[in-house]
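Attaching a predicted model along with its sequence, questions to come.
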Amino acid sequence: MDEALLRSLTPGVLGILVRRGAGFAAAEDAVQDALVEAVRVWPAAPPRDAKGWLVTVAWRRFLDATRSDAARRRREDRVEEEPAAGPVPTADDTLQLYFLCAHPSLTPSSAVALTLRAVGGLTTRQIARAYLVPEATMAQRISRAKRTVSGVRFDRPGDVATVLRVLYLVFNEGYSGDVDLAAEAVRLTQQLAASVDHPEVAGLLALMLLHHARRAARTAPDGSLVPLAEQDRTRWDTAAISEGVAILQAALARDRLGEFQAQAAVAALHADAPTAAETDWVQIVEWYDELAALTDNPVVRLNRAVAVGEADGPRAGLAALAALDDSLPRHTAAVAYLHERAGDLPEAARLYAEAAHRAPTLAERDHLTRQAARLNTRLNT
């Protein structure tokens, strides 16, 4: 069974049902039923026209559900007969589905879940496993999201920025269970880039490819985090880096700089350095300046301060950090790192231990705890 084919066909099939008059929630349920049937039937009898088969089965499921619901009898009257089998429309509705799933009335978590289900073609069980929540909890979240967008006109213009934020959230979820959300985000963004010509879509795709290229080197065999400076760069995916850089260069050439292009430029400078010591920190600071002007995001300013510490020395970085709110995520860890760079090991050890208590993930907590233990060992010998 070609799961990738099924997932790639899902948005188009869903779009066809909606354009035929099915409500989004009912259409999405019917498509999921068709996907389940395909998994059961196709290994023994693969269809000649996979998309046409899915449309036919999904439409039948929709009609069956409609006819069994007395409260929706008037709608049934409008949908009297199943369209004759034949070639399905070639129009690509994927882009409209992205916009629908990123509806502004949805919470970010609901928008992500609905995008994974409707555009990504993942099952509720797969999404729940990826988020490490019970399937029933995820089912409720998706059902609420579908109800929210069920009355939205399918042809209304969408907000590309909102869609990109949703895809960025999917990517940042990383990967766990049997669904690799980082890889899924790359696939979805590639799909979006093929549908819309926008430099920020290209910027986000480049950013994802450049970050994802380092995936194999990010963790040690025991699962512990490996900081960027300590990663084995021979394990980086050079093909993905080349692709990401080429996409970024084409986007930057259009002279419509956006947040994701600037972030991708920082990632490209890291990827371009043969060793951590050869990183062009001066250019990275300049790109963070561009990014700060675009977003005025305090996390960007924190990352810029660390880059300043690399470019101009740890004391300059600490001065930049001192101007920021110390409650920012990873602020204490950044201060600890720069104190270590400055040679103040007792203070760095203390701050690493404090940062470990504030760490947002178990992996980060363990990493920071090891950093504190490493320095304390040096101080006690």
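Yes, it's here. Numbers count the residues shown, from 1 in each chain.

C-alpha from now on. contacts and neighbour counts both.
OK.

ok, now which ones touch V170?
V170 makes contacts with 112, 181-182, 184-185, as judged by C-alpha atoms under 8 Å, 6 or more residues apart in numbering.

same thing but 7 Å
When the contact criterion is C-alpha atoms under 7 Å, 6 or more residues apart in numbering, the partners of V170 are 112, 181-182, 185.

tell me the two of the residues you listed that are most distant?
Of all pairs drawn from those, the one with the largest separation by C-alpha to C-alpha is V112 and A182; the distance is 12.5 Å.

circling back to that earlier point, export the contacts of V170 to a markdown table and tack on distance to A246, secondary structure and neighbour count?
Putting these into a markdown table (distance: C-alpha to C-alpha, whole Å; DSSP: H, G, I helix; E, B strand; the rest coil; neighbours: other C-alpha atoms under 10 Å) gives the following:
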| residue | distance to A246 | secondary structure | neighbour count |
| --- | --- | --- | --- |
| V112 | 28 | helix | 24 |
| L181 | 24 | helix | 23 |
| A182 | 20 | helix | 24 |
| A185 | 19 | helix | 24 |
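
okay, pairing it with this:
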Amino acid sequence: MGWIGLRDRDDGWFKPDPRLTETGADRVLHRGSLVVESRISADIRPQTMLAFRRTWPMPGLFSIQALPQGGIVLVDAQGDDICHATLPVDGDGRLDILRLTYSWDSTEGWARLTLERPESDQVHTVAMTATLPLPIDDLNAVFAHGCNFEVDEEVMFLALSDRIEPVGPLPALTAQVPIMTDRGERPAGEIRRGDVVLTDDGQRVPVLQVVKRTVPARGSFRPIRLRAPYFKLTQDIVVSPQQRLVMHGSEVEYMFGREAVLVPARHLVNDRSAFHAKGPDLVTYHHLLLPGHEAVLAAGCALESLYIGRLRRKPAAIAASVLASFDRNRLPEHAKPVWPVLKPFEAVTLATSRAA
């Protein structure tokens, strides 16, 4: 199936496989992924990312907390069984958004807790050698009814999948974004491995792989509409907040001493040239993997292709990512982004300067 539960401050829903709720079913989710996205408070206090009481088949507690000294602690207890994991968190930039993904397979006897910072390419994972299935009735209370659980006020959304969701590099283009190829513009969702795309500097580059992923349209996944004629666009396009635009111009050279820089779309939102798009609860993003992290032309706007850094050197990280099905020996190595990536305050400063 995929995503079976979603809850934010306003609403929520829970739609598991009907077989899990049939009479005689064990009414537990043996395998899946739980995603929590939150801002980390500047207050010196623990934050409850999620906590709920287990009620079946015996009492227990599931909780994820962010500690003030820097760390994420997961505890899952049921009767005499207890599973736990601790992830260190860099104390710098405490106001950043954190995305936690807890994936488990109680049948196979493993789990992992992953911390991602959407404002960077950082991914930290800790493996767990034991795990417990999660009760359907308790999950239903959290996601469908919004009761019997606790979250901090900084938590942006909770999401639940009955699959092991990937972590790491994320696709960032919606299916209809037109990409310039050697045969003219084609929707991103229709481009295939082996197709040739045109880069922003006029090169013809083969597509090594194409990836896609469906995610909740919330928080750092919430789509952004970039409006034409801003950013040299010939039509509006919808992208992920993490999609980075290539920005040139005299302001760039004056402010940063470089010919071009990369700016994440989330820093361009001003309700005029860029704004959050409305749509379904789930969104599917696509992307193109190119040999040298070249920038492609999307409706006339230069956008970076999928950046994977030196991921091919990390077998475990590859296996946990959207690239898991590909031969890692045939993946490219991106030593560094094609252009410098602006820090959040730099990107906001540039965006404000251009909007003035």
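Nice, I can see it. Computed from a predicted structure; not experimentally measured.

Need the TM-score between these chains.
Scored against TM-score structural alignment, normalised by the length of the second structure, the superposed chains reach a TM-score of 0.28; 172 aligned residues with a C-alpha RMSD of 7.0 Å.

Spell out which helix or strand contains A194 of the first structure, please.
Element membership of A194 of the first structure [criterion: DSSP states H and E] is helix 181-195.

Tell me the buried residues in that helix?
Within helix 181-195 of the first structure, the residues that qualify as buried by neighbour count (16 or more other C-alpha atoms under 10 Å) are 181-193.

Break down the stretch 151-300 of the first structure into its strands, ranges please.
Chain-ordered strands for the stretch 151-300 of the first structure, with DSSP state E, counting those that start in this stretch as the definition, do not occur.

Quick one: residues contacting the closest residue to I64 of the second structure other than its chain neighbours.
Distance criterion C-alpha to C-alpha, 6 or more residues apart in numbering; nearest residue to I64 of the second structure, sequence neighbours excluded, is L74 at 4.4 Å. Taking C-alpha under 7 Å, 6+ apart as the contact definition, L74 of the second structure lies against 63-65, 84-86.

Could you rerun that using 8 Å?
Residues in contact with L74 of the second structure, defined by C-alpha under 8 Å, 6+ apart, are 62-65, 84-86.

mind giving me CSV with those residues and columns for distance to A298 of the second structure?
Formatted as CSV, the entries for those read as follows, by distance: C-alpha to C-alpha, whole Å:
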residue, distance to A298 of the second structure
F62, 44
S63, 43
I64, 40
Q65, 41
H84, 45
A85, 42
T86, 41
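
Q78 of the second structure: which of those is nearest?
Distance ranking of those against Q78 of the second structure, using C-alpha to C-alpha, places F62 first at 8.5 Å.

Confirm the residue nearest to I64 of the second structure sits in a strand?
Yes - when the secondary structure is assigned by DSSP: H, G, I helix; E, B strand; the rest coil, L74 of the second structure falls within a strand.

Report the separation between it and R112 of the second structure.
With distances defined as C-alpha to C-alpha, to the nearest Å, the gap from L74 of the second structure to R112 of the second structure amounts to 10 Å.

And E346 of the second structure, by the same measure?
Remark: distance between E346 of the second structure and R112 of the second structure (C-alpha to C-alpha) = 34 Å.

Kindly report the same for V296 of the second structure.
Here V296 of the second structure is placed at a distance of 34 Å from R112 of the second structure (C-alpha to C-alpha).

before we move on, what about L87 of the second structure?
Here L87 of the second structure is placed at a distance of 10 Å from R112 of the second structure (C-alpha to C-alpha).

who touches both of these two?
What both L87 of the second structure and R112 touch, as defined by C-alpha under 8 Å, 6+ apart, is the set 125-126.

Can you pick out the residue with more neighbours from V296 and R112 of the second structure?
For the pair V296 of the second structure and R112, the greater number of neighbours falls to V296 (28 against 20), based on other C-alpha atoms under 10 Å.

Wait, that one touches V196, no?
No - in this structure, V296 of the second structure sits apart from V196 without contact. The criterion is C-alpha atoms under 8 Å, and the distance is 10.7 Å.

Report how many residues lie close to V142 of the second structure.
For V142 of the second structure, which is what you asked about, the neighbour count (other C-alpha under 10 Å) is 24.

tell me the SS of it?
Here V142 of the second structure takes the helix state, with states given by three-state DSSP.

From what I see, A264 of the first structure and G203 are in contact.
Yes - in this structure, A264 of the first structure is within contact of G203 by C-alpha under 8 Å, at 6.3 Å.

Helix or strand: which one has A317 of the second structure?
Secondary structure (DSSP H and E) places A317 of the second structure in helix 315-319.

Same question for S8 of the first structure.
helix 3-19.

list the helices and strands whichever helix or strand comes after that helix packs on?
Moving toward the C-terminus from helix 3-19 of the first structure, the next helix or strand (DSSP H and E) is helix 24-41. Taking 3 or more C-alpha pairs under 8 Å, 6 or more residues apart in numbering; DSSP states H and E as the contact definition, the neighbouring helices and strands of helix 24-41 of the first structure are helix 3-19, helix 50-67, helix 135-149.
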